[in-house]
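K.L.:
quick one: sequence and predicted model below, then my questions.
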Amino acid sequence: MSPAEAAQRIAQLRAEIAHHDELYYRKAQPEISDFDYDGLKAELARLEREFSTAAGVAGADTPTRKIGDDRSEGFARVRHRQSMTTLDNTYDEAELREFHGRLAKALGAEDLAYTVEPKVDGVAVSLTYENGRLTRAVTRGDGEEGDDITVNVRTIRGLPAELRGASVPQVIEIRGEIFLGEDEFRRINQLQEEAGEAPYANPRNLAAGTIKQLDARLVASRRLEIVLYGLGYCEPAIVASQTAYHAQLRQWGLPVVEQFWSVRGIDAVWAAIRELDGFRRGFAYGTDGAVVKLDSFEQQRHPKVGFRGMAADGQAEAARKLSPRWACAFKFAPDRAETRVRDITIQVGRTGALTPVAELEPVFLAGTTVKRATLHNADEIARKDVRVGDAVLVEKAGEIIPAVVAVLVEKRPTESRPFEFPRECPVCRAAAKRAEGEVVWRCPNPECPEKVRRRIEHFASKGGVDIEGLGEEVVALLLERGLIRRIPDLFRLKREDLLPLKKSGEIWAGNLIAAIEARRTADVWRVINGLGIPQVGAAAAKDLARTFRTLETLREAKPEELVRIEGFGEKTAVAVRRWLDDATNQELIRDLLAAGVQPTPPAVAGSALSGKTFVLTGTLPTLTREEAAARIEAVGGKVSGSVSKKTHYVVAGAEAGSKLEKAQALGVPVIDEAELRRMLGM
């Protein structure tokens, strides 16, 4: 490989890894298995070492020098007191023994003490307890700062708000994993299917999506769980080993992993891993491996151990700590099965993304029958050279997501031909387009029937205007019968149109029409969010609603007005203005208004609280935070997740934490619920 070819491949790998990081950390929708992802990063690291002098390689921003970033819009950012790193993965016994060999050499001892515990397939979180009280919960983020999800974490049953017992430090960061149990996952998916909605892909993705919801009542309804195992910052120090720390967590009444081994020597580590593999499927949570750690905290801090991203003498060699050298994750071989590709079809998403899907001969895998598996995108098909008729290995990554991970070339039919990714939409036949720097081909036709269906589903979804009973099945039925063609048509439906569609037509039709009528006056932010504007989620939609108040005013928004919105960057402002400038989208807004949609704007400007920023902290006597926030927003106020000099009031309840302290330090007025009620006229 020439330097020029290497530089080209390096650029391609960086783009592909960045794409998968976005899907995994921000969207909770991974396309590939950890094994395949690690393979991409390993190839990139090797090429960066071998061709470090090639143009565009040295000094560039690269995934090998940082960890994924799960930060999202709508949440306050909080800096970790101690970096929250990720673990390097190993996949076989030889790699595990190499891990031990490096530590034995660094520490000058062969008989090292280790701990082994399940690797929980969930969402990493850091809890801060101050003087024994839970004051903050933060996602990993980029390892240095994450999103404040304290309100949502407080809904988790079984997580004490206060540590019990002795040896409670002044401040401690306790790391763990938020997860959704298999039974709860099945319950939620059953409700989804009954409502005509698509089932969720797997528990990990649903947990990740749930913990980032802005509605804590929805979070509470999904019964998330948590296990704790890791130590971040702690003052004063209370224990000297992982074994002692695990015991201390139990004494404080915190939920911990179901199995925990304290062993000595790498042979005992391997025996513990094999034992864990034998009964891991009986756990309450999904587990895809084992975590192995040096037991001694003193040995973990040894100058020749420490963290990757720090040199052997303890000096920094990178901008931040990346992963501990004293721990690793041993990943179990995913459940795989051999089957054959009957066909390769293309799915069309709401934004026009063309996603290839392998239609398989049914195969039983990890407790379910698999008939379809994702092939992700055109580049992935070409890289694996998947063809119709191929014998393939299908894996459930994280034991849930079906994906084609390997082609058994030796079993390939002689007449097979490479798959040619279509250059047109399979539904409307419009020429497909791929933007520079993207891996996804898209259908550009705004009237593509499949895009229309997906857009209507999104508009009616819980994140949009939330029309009860209008799920995928009903939308498809209405389109099939020609009763609707676009979003505004929903508001022109009549009861008599629906009566022939179902046996229980009278009751069903009445309920659906009533649900649609009720959403004619949905909050304007819900309508904006339901329109599917690029870069605009719920938080950004609320910001747009507060700024422009009506769809008519939003249509005329100037770029400089959009950029001035707090939290909006140039990228978001450009995306919004470009969407608004599109003639099809202008017509959509006109038609919605003509169909009688009259979104409810935020409270009238001029109210005493209009434009005032509130921060809620602690537990209020009678109002939930969501109820208090809704009341404030209804009169034109804004609720923020963090205290700053721009904050007008902090509403403090019981167990108010660091936000109260910061408000007092900045001189921000602090009020209680009674005063808030007086200000709101309640």
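P.N.:
Perfect, I can see it now.

K.L.:
contacts and neighbour counts: CA atoms only from here.
P.N.:
Will do.

K.L.:
quick one: Ala137 is in a strand?
P.N.:
Yes: the assignment for Ala137 (DSSP: H, G, I helix; E, B strand; the rest coil) places it in a strand.

K.L.:
wait, doesn't it sit right on Ser126?
P.N.:
Yes: between Ala137 and Ser126 a contact is recorded at 5.6 Å, counting by CA atoms under 8 Å.

K.L.:
for Thr210, the count of nearby residues, please.
P.N.:
Here the number of neighbours of Thr210 (other CA atoms under 10 Å) works out to 22.

K.L.:
what does Ala337 give?
P.N.:
Residues lying near Ala337 (other CA under 10 Å) number 16.

K.L.:
what's the helix or strand hosting it packed up against?
P.N.:
Secondary-structure element containing Ala337, defined by DSSP states H and E: strand 336-348. Counting by 3 or more CA pairs under 8 Å, 6 or more residues apart in numbering; DSSP states H and E, the packing neighbours recorded for strand 336-348 are strand 354-365, strand 391-397.

K.L.:
what's the offset of it from the middle of its chain?
P.N.:
26 Å (CA atoms, centre = their mean, to the nearest Å).

K.L.:
what's in contact with that strand?
P.N.:
Contacting residues not belonging to strand 336-348 are listed as 353-365, 387-396, 425-427, 443, 450-451 [CA atoms under 8 Å, 6 or more residues apart in numbering].

K.L.:
which stretches in the stretch 1-150 of the chain count as strands?
P.N.:
Applying DSSP state E, counting those that start in this stretch to the stretch 1-150 of the chain gives strands spanning 77-79, 89-90, 113-120, 123-130, 133-139, 145-147.

K.L.:
got another, please set it beside the one above:
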Amino acid sequence: MTNFFYMDVLNTIQKLREELNLHNYNYYVLDNATITDYEFDIKLKELQDLENAHPEYFDINSPTQRVGGTITKNFQTVAHRQRMYSLDNSYSKEDLLDWEVRIQKVLGNVNLQYTCELKYDGASISITYENGKLVRAVTRGDGFQGDDVTNNIKTIRSIPLTLKGDNYPDKFDIRGEIILPFAGFEKMNQELIEIGETPYSNPRNTASGSLKLQDSTEVAKRPLECLLYSVAGEKLPFTSQFDGLIAARNWGFKVPKEAKIAANLQEVFDFIDYWDTHRHKLPYETDGVVVKVNSIQYQEELGYKAKSPRWAMAYKFKSEQVSTQLKSISYQVGRTGSITPVANLKAVQLAGTIVKRASLHNADQIKKLDIRVGDTVFVEKGGEIIPKIIAVDLAQRPENSLPTQYITHCPECQTELVRNEGEANHYCPNFYGCPPQIIGRIQHFISRKAMDIEGLGGETVALLFNNDLVHNYADLYDLTVEQILPLERMAQKSAENLVNGVKKSTEIPFESVLYALGIRYVGETVAKKLAKHYKNIDALRKASLIELILVDEIGERIAQSVIEFFEKEENKIIIERLKSYGVQFEIIEKINLNATTKLEGKTFVVSGVFTQFSRDELKKAIEDNGGKVGSSISAKTNYVVAGDNMGPAKLDKANKLNIPIISETDFMSMLQ
């Protein structure tokens, strides 16, 4: 009898879970409620009571887990299994025409279809499913890694905890945007106004901030939604972007139905024109259209640039413009000494936010627009993000107006500014004595993409500098809890976290350390290339200008900047100090027991669809055995590894250059 009783309870629990999941799907995905809220709550309460009475049947993906209750004090950093790229932006139809020409050069004169999707203005998310169940949700972060926000994501009811059907891959990631619909945003703000609190500025920032709330119960109270736009993984059960959207919809995801297949660019333009005028009727923010090559095979042929796919382009709708008054001009000093003039404006509403400041870029821009204090100016958001002044209303210029005189000395340390030939910006040359430059370099050093020091933020860096505790980023490693405790807003625990965070940063890999040093023009991508090429800091600082220029994608400007950085005595001293603290200044090579040098000195281009390897597995096999993978065929290519449906343009070029075309079987024979 006891076993029958427990089986009956389990069956009831499972039946309630299935029923509630279906009602969630109908309401939050299909917008078609099939029961009242009261009836739903009664069933949810019944399930909660049964689960509380029988904890042995706990399921992390039960509908009862959507109400939140988990507290997350520190969000764990997680690497994306497949990188989350950003998109190239276009602002005219001519840009899209040029993009198609570049595509056809790679693919040849093939018939192309495009998928057109609205570009949602939210916070990007990657959600991992295994065996049909949600296991992890990670923010975009820097594209390579992000924050684990799984507990918060589970509270969003348009995201399935368990998938529908059974034709989904065993493991895959789905990408989308977390958004806050206008109605929900307005309701949240109205509630804040009624209790005398400051309302939120715009839906996008509110949605993004919601993902990092420590209490998931608070997230559950917010009417967030998730709009999905792509599936990432191996051996996916579809061959086109549009079919992928349909599959995701069938699995239970909220995939906007506005997406459409376009047979050519004219149909893309028609889609853009329609939504440029109708987007204001949508229930959420959108700032453009994303156009993608529909065929996944063609997407793989086109591949990726450093930061974006070649097969997709974001068309941005024309920015909203407003007019306001320029009250004053101030000047900011960056970490490299670059001076940025800033327009201080009479506050004005623009694209959902209150704008009080805008960049004036440099002296040439001020002169070109003849911008003067007291002018009425037109402001827009460049790419809907950064406010900028685009013109002056000369009809409203005051009679006593005087031309703007650009400053001649640093506003912080009073050093006379310099302007190098061929450069637009003025610079403060007081590199080691100008406070904003020193603080800025340390803030860059600790930033997430660099040393990622937990417990230390930009304001705390300024506090440490102003209290004479740090003068460069090497000083961080000498800090003690006793030195930090007397500072404002510092308690025992926060002081210990700061010291421990600095100590832990010695585990950060060399390529991130190199980026953290703040060498001018050496961004993330360049730092990775230099680290991979030179392996350690000593080899890099011994390199000559010519040697640096010969490194892949390193030009003369970057090379000269690297040389100048290592020539400065102060930098030499700082690097030696960082070495003594254990900071990583060489690449730690991962041992690959299967690696060989059989393909050393050979360059391969991979094209087509394969049966024994995925394209990524094939590329990894080439690199593991000493070869190099090229993105396009040239005279330097030694072999083309061709699968089914090889791109005709690549086939033609390989034949013209007499480059051997081999199959994946031939390739495997080379390794044996």
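P.N.:
Sure, I can see it. Please read these numbers as outputs of a predicted model, since none were measured by experiment.

K.L.:
switch the helices and strands packed on strand 336-348 of structure 1 over to CSV; also include mean neighbour count.
P.N.:
Output for these, formatted as CSV (neighbours: other CA atoms under 10 Å):
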stretch, mean neighbour count
strand 354-365, 19
strand 391-397, 23
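
K.L.:
adding distance to Glu633 of structure 1, write the ones you listed out as a markdown table.
P.N.:
Shown next, in a markdown table, are these (distance: least, CA to CA, whole Å):
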| stretch | distance to Glu633 of structure 1 |
| --- | --- |
| strand 354-365 | 39 |
| strand 391-397 | 42 |
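
K.L.:
neighbours of the closest residue to Glu301 of structure 2 other than its chain neighbours, how many?
P.N.:
Spatially, and ignoring its direct neighbours in sequence, Glu301 of structure 2 is nearest to Ser607 (6.1 Å; CA to CA, 6 or more residues apart in numbering). Residues lying near Ser607 of structure 2 (other CA under 10 Å) number 25.

K.L.:
OK, contacts around Ser607 of structure 2?
P.N.:
Counted by CA under 8 Å, 6+ apart, Ser607 of structure 2 has contacts 301, 640-643, 646-647, 650.

K.L.:
how much space between it and Lys636 of structure 2?
P.N.:
Distance of Ser607 of structure 2 to Lys636 of structure 2, given as CA to CA, to the nearest Å: 16 Å.

K.L.:
compute the distance between the closest residue to Lys171 of structure 2 other than its chain neighbours and Asp173 of structure 2, please.
P.N.:
In this structure, Lys171 of structure 2 finds its nearest non-sequential neighbour in Glu130, 4.5 Å apart by CA to CA, 6+ apart. Shown here: Glu130 of structure 2 relative to Asp173 of structure 2, a distance of 9 Å by CA to CA.

K.L.:
the two - which one has more neighbours?
P.N.:
More crowded of Glu130 of structure 2 and Asp173, by other CA under 10 Å: Asp173, with 22 against 16.

K.L.:
Glu552 of structure 1 matches what in structure 2?
P.N.:
Counting by TM-score structural alignment, Glu552 of structure 1 lines up with Asp538 in structure 2.

K.L.:
oh, that last question was meant for Thr369 of structure 1, not what I typed.
P.N.:
In structure 2, Thr369 of structure 1 lands on Ile354 (TM-score structural alignment).

K.L.:
now that match: closest residue in space, sequence neighbours ignored.
P.N.:
Once flanking residues are discounted, Ile354 of structure 2 sits nearest to Val348: 5.6 Å by CA to CA, 6+ apart.

K.L.:
just to revisit the earlier point, doesn't Ala347 make contact with the match of Thr369 of structure 1?
P.N.:
Yes: counting by CA under 8 Å, Ile354 of structure 2 does reach Ala347; the two are 6.4 Å apart.

K.L.:
so Gln483 of structure 2, which of the three states?
P.N.:
helix.

K.L.:
ok so, going back, among the helices and strands packed on strand 336-348 of structure 1, which comes closest to Asp21 of structure 1?
P.N.:
Proximity of those to Asp21 of structure 1 was assessed by CA to CA; the nearest stretch is strand 391-397, lying at 15.6 Å.

K.L.:
quick one, the closest one and strand 336-348 angle?
P.N.:
Taking axes from the mean of the first three to the mean of the last three CA atoms, to 10 degrees, one finds strand 391-397 of structure 1 and strand 336-348 inclined to each other by 80 degrees.
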